[in-house]
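# Dropping a prediction and its sequence here:
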Amino acid sequence: MLNKGRQLITSRIKMDYDYEKDIARKERLVQPKQEFIDGHTTTFATQPFYHVATALSTTTPIEYNITIITQTTIDRLNKVALMVDRWQAPVSVAIYVKDAEREIPLLHDMLSSFPSLLQFADIHLMHANNTRYPVNNLRNLAIINARTDFILIMDADFVIPSGTHDYLIPYVQVAQTMKDKLAFVFPSFSSSLDPSLLPNTKAELLDLIKQGHVNPSNLNVCPKCHGPTDYEQWYSADMAYKAQYKWNYEPYLLFDRTQTELFDEVFKGYGFDKNSHVFTMAVMGFKFFVQPESFIIHINHEQANWESTADLDVQLWDALGAVCDLIPEVKLRYNLDSHARAFDEPLQAECVSYDWFSA
């Protein structure tokens, strides 16, 4: 998700000119844009369960253990349909509606066109209110209205292997019996292949990696974002192993929603929306384990503008300022020393830095 924007930013830093010497630009960027500030307190009209999944009972105990959580706009709902086709289990989808008169009929057309979406997706609507894309508000809407306590966070433009829900049931059972808080990591990849050609097994995935058709997500652009997953270990792993959390890690996770906080809704637009939540989980004591078989693959597409007129680097700076406030607040909330590093995170005095673009 961050790949193209981070490439843009880091190439500017390294090639165009020395940002450290451009003091005026630095001071301007550190000050958040007004549209970002205004978004902190904006509320949204919502319609939970605008569409109720037809294959999921509303009156008897649900037979499934895990719900995928995702968020999208109407124009990318077809990507969610690809995800649901393979998952064949509950999906809680929050849709950002910008023009209800035009988009609601499109939604009904999509539901008629994609049977799996009709059957397995509970759809919740959030109506736009003059902010950047409210990614974490949308995630929280989907989480609150999920059918199960165990949730798998995914973005709309990812696909997952068929059969993954049932494969994960033993992991859920282990987490339910452990005193420790556990979250299971899904190694994340990206590909420009037609989605119908994307693999359903680890063996098929490894073949496509060798052929250069699939690659780990963002390792060249942001090594810390997925590095702790340790892809080289995963390629040969046949059992789960612990990922050593360090700041900026942003894996896609399966966890029990009752054990953690919701996503911080200050983050709107581009940047730190997921990193900040994983950091909070780490401070709360979660242990992260990489399961050895399943994975998710990003369907490459053109970078979105995140419902903002601001460039991606400006949006990222705004989010950086917010995360620099969040880090010490979270540590204090869970009785950690806000002046000492816990997970290689920046301390507040050094946090707003260009280093965080390429970290």
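Nice, thanks for sending it over.
# From here on, just use CA atoms for contacts and neighbour counts.
OK.
# Would you map the helices across the chain?
3-11, 23-30, 34-39, 77-87, 100-113, 115-120, 135-144, 164-177, 202-210, 223-226, 231-236, 275-284, 312-333 (DSSP state H).
# buried set for the shortest one?
What that stands for is helix 223-226. For helix 223-226, a neighbour-count test (16 or more other Cα atoms under 10 Å) marks Lys224, Cys225, His226 as buried.
# Distance-wise, check the first one relative to Val135.
So the one you mean is Lys224. 22 Å (Cα to Cα, to the nearest Å).
# putting a second one here so we can go through both:
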Amino acid sequence: MLIWSEVSWIPNKHYSGIYGLMKLVLTKTLPANLERVIVLDTDITFATDIAELWAVFHKFKGQQVLGLVENQSDWYLGNLWKNHRPWPALGRGYNTGVILLLLDKLRKMKWEQMWRLTAERELMGMLSTSLADQDIFNAVIKQNPFLVYQLPCFWNVQLSDHTRSEQCYRDVSDLKLQKQLSELDEDDLCYEFRRERFTVHRTHLYFLHYEYEPVSDNTDVTLVAQLSMDRLQMLEAICKHWEGPISLALYLSDAEAQQFLRYAQGSEVLMSRHNVAYHIVYKEGQFYPVNLLRNVAMKHVGTPYMFLSDIDFLPMYGLYEYLRYHVWTKGHAPTNFAKWRTATTPYRVEWEADFEPYVVVRRDCPEYDRRFVGFGWNKVAHIMELDAQEYEFIVLPNAYMIHMPHAPSFDITKFRSNKQYRICLKTLKEEFQQDMSRRYGFAALKYLTAENNS
């Protein structure tokens, strides 16, 4: 009730009533240590990863503390009907269905006093608000335009009465996606494979609480892996074997995400670890997007190095410390096991066809190629790209992982039983190699030669 009293004195004609004014008091209602927040109306539907919107905070400059999209109707221009008299606004005004707020700076600017004085002044003539908080936000911005960072219109496509949002459609990422899909041939027998790389997956980053304290010597390494619901049983074992930071991408349905939450909350091992980042990629499409998952996990690594692993591989005890204190060049790969068994110092190996080691690389390494989904060539293509970019493969003695037995995945079963699946994988491999030739020229010739000889 105390918070309500902060805005209950404002007459509001909008159907939202007092609730439509609560955004004005977020600097007071949210925790004092919360520096920034994205505020969304409940009727907002996202067609992309909200992390992309969060990244816009980094574009704010100077005294910009509000990220808003321009209003997509003529409401604030006052020309919708005769005698229409809107609240003051800068041009077309701004829509508050999506707001980026820098709370810490707003508090320092005495935001509460700023909006309250503005509202009191305008209500002397306007008597009430028509669009709740939006009217007051716009009146404040009219007097203080430096407060606003204008977001691109596609972050808040407005479908209300009198909308002119069609002028923004060419920039909507979802419609860009439709254009890309329209360029694919639906009669192509591999159409379903090709369209998967354009699928937009909802993603929930840092699904559970995450903390990471960087080490000062720039040697830290994060274990990176991806998994689905049927591999959850590996998490506790990996956490016991690897004490360093971990970045995991989990491919789950909405219901499975809740099951995972209950599983994690019931595990003493998982709850005791705050340096494990769980990123949920929600299920969409018919293939397991293995390389998309790897890219999501890689993208949110905070250490200088990444150990690119798979969930079925259990690191030896002490591997984290061993990798941290070893001298790194650009990569690492286990190969030539006869030599490895007796080696006492690191040694270099050359790339070979179908080479797919588990490697430690710097976090700025190339992403995995999203055209490879399900089973086959998803790691092979990545290692080939590393080799093309002149990464060196260094084998470490006294370091190993154990491949834990498991039932065949659904995708490998499809690969084995479906001839068309195998044909499409071969086609995608050939197209990838052609792309490699275009990007790396003569240096990529060895990959075609090796493939033909294998």
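Great, that's in hand. Just so we're clear, the structure is a prediction, and the values are computed from it rather than from any experiment.
# quick one: contacts for the residue nearest to the spatial centre of the second structure?
Nearest residue to the geometric centre of the second structure (Cα atoms, centre = their mean): Ala51, 5.2 Å. Ala51 of the second structure makes contact with Leu205, according to Cα atoms under 8 Å, 6 or more residues apart in numbering.
# From Leu292 of the second structure, how far out is it?
According to Cα to Cα, Ala51 of the second structure stands 15 Å off from Leu292 of the second structure.
# re earlier: Tyr64 of the first structure: which of the helices of the first structure is closest?
helix 164-177 (8.2 Å; Cα to Cα).
# Residues in contact with that closest one: which ones?
Asn65, Ile66, Trp87, Ala89, Phe150, Lys181, Leu182, Ser294.
# list the buried ones in that helix?
Buried residues in helix 164-177 of the first structure (16+ other Cα under 10 Å): Thr164, His165, Leu168, Tyr171, Val172, Ala175.
# Quick one: map the first one onto the second structure.
The equivalent of Thr164 of the first structure in the second structure is Leu319 (alignment by TM-score structural alignment).
# Show the contacting residues for the equivalent of Ile68 of the first structure over in the second structure.
Counting by TM-score structural alignment, Ile68 of the first structure corresponds to Leu223 in the second structure. By Cα under 8 Å, 6+ apart, Leu223 of the second structure lies in contact with Gly244, Pro245, Ile246, Ser247, Met306, Phe307, Leu308, Ser309.
# Distance of Leu223 of the second structure relative to Met229 of the second structure?
Taking Cα to Cα, one finds Leu223 of the second structure at 19 Å from Met229 of the second structure.
# Leaving out the residues flanking it, which one is nearest to Ser204 of the second structure?
Just to correct that, residue 204 of the second structure is His rather than Ser. Ile280 (5.0 Å; Cα to Cα, 6 or more residues apart in numbering).
# just the strands in the second structure please.
For the second structure, the strands defined by DSSP state E cover 36-40, 66-70, 94-102, 148-151, 203-204, 221-228, 246-252, 276-282, 305-308, 313-315, 347-349, 359-362, 393-395, 401-403.
# Count the neighbours of Arg438 of the second structure for me.
11 (other Cα atoms under 10 Å).
# that older thread, so which of the helices of the first structure is the most packed in?
Each of the helices of the first structure was scored by mean neighbour count; the highest is helix 135-144, a mean of 23, by mean count of other Cα atoms under 10 Å.
# Which residues are in contact with Ile209 of the first structure?
Contacts of Ile209 of the first structure by Cα under 8 Å, 6+ apart are Asn215.
# Going by distance to Lys446 of the second structure, which of the contacts of Leu223 of the second structure wins?
Looking across the contacts of Leu223 of the second structure and measuring by Cα to Cα, the closest to Lys446 of the second structure is Leu308, at 24.7 Å.
# picking up where we left off before, the helices of the first structure into JSON lines, with extra columns for distance to His298 of the first structure?
Formatted as JSON lines, the helices of the first structure follow (distance: least, Cα to Cα, whole Å):
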{"stretch": "helix 3-11", "distance to His298 of the first structure": "11"}
{"stretch": "helix 23-30", "distance to His298 of the first structure": "30"}
{"stretch": "helix 34-39", "distance to His298 of the first structure": "27"}
{"stretch": "helix 77-87", "distance to His298 of the first structure": "10"}
{"stretch": "helix 100-113", "distance to His298 of the first structure": "21"}
{"stretch": "helix 115-120", "distance to His298 of the first structure": "19"}
{"stretch": "helix 135-144", "distance to His298 of the first structure": "17"}
{"stretch": "helix 164-177", "distance to His298 of the first structure": "16"}
{"stretch": "helix 202-210", "distance to His298 of the first structure": "13"}
{"stretch": "helix 223-226", "distance to His298 of the first structure": "14"}
{"stretch": "helix 231-236", "distance to His298 of the first structure": "16"}
{"stretch": "helix 275-284", "distance to His298 of the first structure": "18"}
{"stretch": "helix 312-333", "distance to His298 of the first structure": "20"}
